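Visitor: Sequence unavailable; structure follows:
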């Protein structure tokens, strides 16, 4: 993987998603470890706690992390686990994504790196401590701190307002089409992530074409 050198162009900012861009994410190990019934119960745990409105409240700071875990602990679908054990299982959903660290270091040669992620404090702290690729970033823009999910245009408008920068100074790399669409509406270029080879090629083409 490589990025061609661009001449006389001010350093722009890459907004990097975390999940399925820097690391792979799979909630099912958590669901199977927590559910009384590791099949149907795991699916119910996933629907209740790993997607949807309740999880969004966690990721926008409306619910405290241990309040969230306590709600899972009280659920009849869940085994009798301590909050400590639940926290460990909640964090046990990530794996390294091949090529991510190399790609981010290449990007840093010509760009500033800001991580922009829909996440919660438990996940982010774990990732920062266990995945060196996150420490390559210059800045972190996190949903639980700013109260907005990337599927909303407001998340990107808020970013521009608070940073004092223009939309054309940023490029978002994110695996979700709805997040890319929201960024584009706010005037920020986006690349829907499929692989690092593809993302770097798209970025080079965008920058070559201005």
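Guide: Perfect, thanks for sending it. Being a predicted model, the structure only gives us computed values, none of them experimental.
Visitor: Could you use CA atoms for every contact and neighbour count after this?
Guide: OK.
Visitor: what's near enough to touch residue 73?
Guide: 79-83, 86 (CA atoms under 8 Å, 6 or more residues apart in numbering).
Visitor: what's the answer for residue 81, then?
Guide: Counting by CA under 8 Å, 6+ apart, residue 81 has contacts 34, 73.
Visitor: Tell me if it really is in a strand.
Guide: No: under DSSP: H, G, I helix; E, B strand; the rest coil, residue 81 sits outside any strand and is assigned coil.
Visitor: top strand in the chain by residue count?
Guide: The longest strand of the chain (DSSP state E) is strand 111-117.
Visitor: where's the helix or strand containing residue 203 relative to the chain centroid, distance-wise?
Guide: Element membership for residue 203, per DSSP states H and E: helix 196-208. Computed by CA atoms, centre = their mean, to the nearest Å, the chain-centroid distance of helix 196-208 equals 20 Å.
Visitor: then this one, side by side with the first:
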């Protein structure tokens, strides 16, 4: 039986095209011990999830800081230093995205990302304007790994899971995609992703370098 051809490649953004490591930034700014205390005292991850669902980061940060005045500056760091946390770029992944598009293979994004923060990132990272279709959680109002966000991409693109190859750094996001029949690759480093694209016959080794 002939395998269904891949008709589009889907990229996560954080830790695939751009590094995203708030803990490392807080460690550098405050020290690891204090960072652990901050993160144990204030649920910054929950705040960020609300941003990814479409709420405004500045407003949420100010509200959380007012609720926890003892951590006011540390909470506002998330807002004020957001672009520093969302860095640096992962250049090899950018090259892979562009190589795919150069061969006429559609490339989509599927990312947990806020509305305002995505605009900040777009101004800094031109690759974010190069997707053929973009699926950003803040605009969709649903985040990975909710099955609905994968369904929305299928509906928007007109493609089935078997026609999609998806890379993401998180195992839960990969599992949710695989459950819908998507082909998947858990991203650990761009070299592994490049090898997968070569193995699928989408790029040559030279194109994937």
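Guide: Yep, that arrived. Treat the numbers as computed from the prediction; the structure is a model and nothing was measured.
Visitor: so what number do they get for TM-score?
Guide: Here the TM-score for the pair of chains, by TM-score structural alignment, normalised by the length of structure 2, is 0.78; 195 aligned residues with a CA RMSD of 2.9 Å.
Visitor: So residue 140 of structure 1, which state does it fall into?
Guide: The three-state assignment at residue 140 of structure 1 reads strand, by three-state DSSP.
Visitor: Test my guess that it contacts residue 115.
Guide: Yes: counting by CA atoms under 8 Å, residue 140 of structure 1 touches residue 115, with 4.8 Å between them.
Visitor: Give me the more crowded residue out of these two.
Guide: residue 115 (22 against 16; other CA atoms under 10 Å).
Visitor: I'd guessed that one sits against residue 19; true?
Guide: No: using CA under 8 Å, residue 115 of structure 1 is not in contact with residue 19, being 10.8 Å away.
Visitor: ranges for the helices of structure 1?
Guide: Listed in chain order, the helices of structure 1 (DSSP state H) span 28-34, 40-49, 53-59, 65-74, 83-91, 100-108, 121-130, 143-146, 153-163, 177-185, 196-208.
Visitor: Among the ones you listed, single out whichever gets nearest to residue 9 of structure 1.
Guide: helix 196-208 (9.4 Å; CA to CA).
Visitor: how big is the angle separating the closest one from helix 100-108?
Guide: 10 degrees (axes from the mean of the first three to the mean of the last three CA atoms, to 10 degrees).
Visitor: tell me what helix 196-208 of structure 1 is packed against?
Guide: helix 100-108, strand 189-192 (3 or more CA pairs under 8 Å, 6 or more residues apart in numbering; DSSP states H and E).
Visitor: Output the residue interval of structure 2 matched by the last one.
Guide: Spelled out, that is strand 189-192 of structure 1. Strand 189-192 of structure 1 corresponds to residues 183-186 of structure 2 when matched by TM-score structural alignment.
Visitor: Likewise for the first one?
Guide: The alignment of helix 100-108 of structure 1 onto structure 2 (TM-score structural alignment) spans residues 93-101.
Visitor: how close does the matching stretch sit to structure 1?
Guide: Compared with structure 1 after the fit, stretch 93-101 of structure 2 shows a mean deviation of 1.5 Å (mean CA distance after the TM-score superposition for structure 1).
Visitor: what do we get in structure 2 for residue 168 of structure 1?
Guide: Using TM-score structural alignment, residue 168 of structure 1 sits opposite residue 162 in structure 2.
Visitor: Next: residue 88 of structure 1.
Guide: Aligned by TM-score structural alignment, residue 88 of structure 1 pairs with residue 80 of structure 2.
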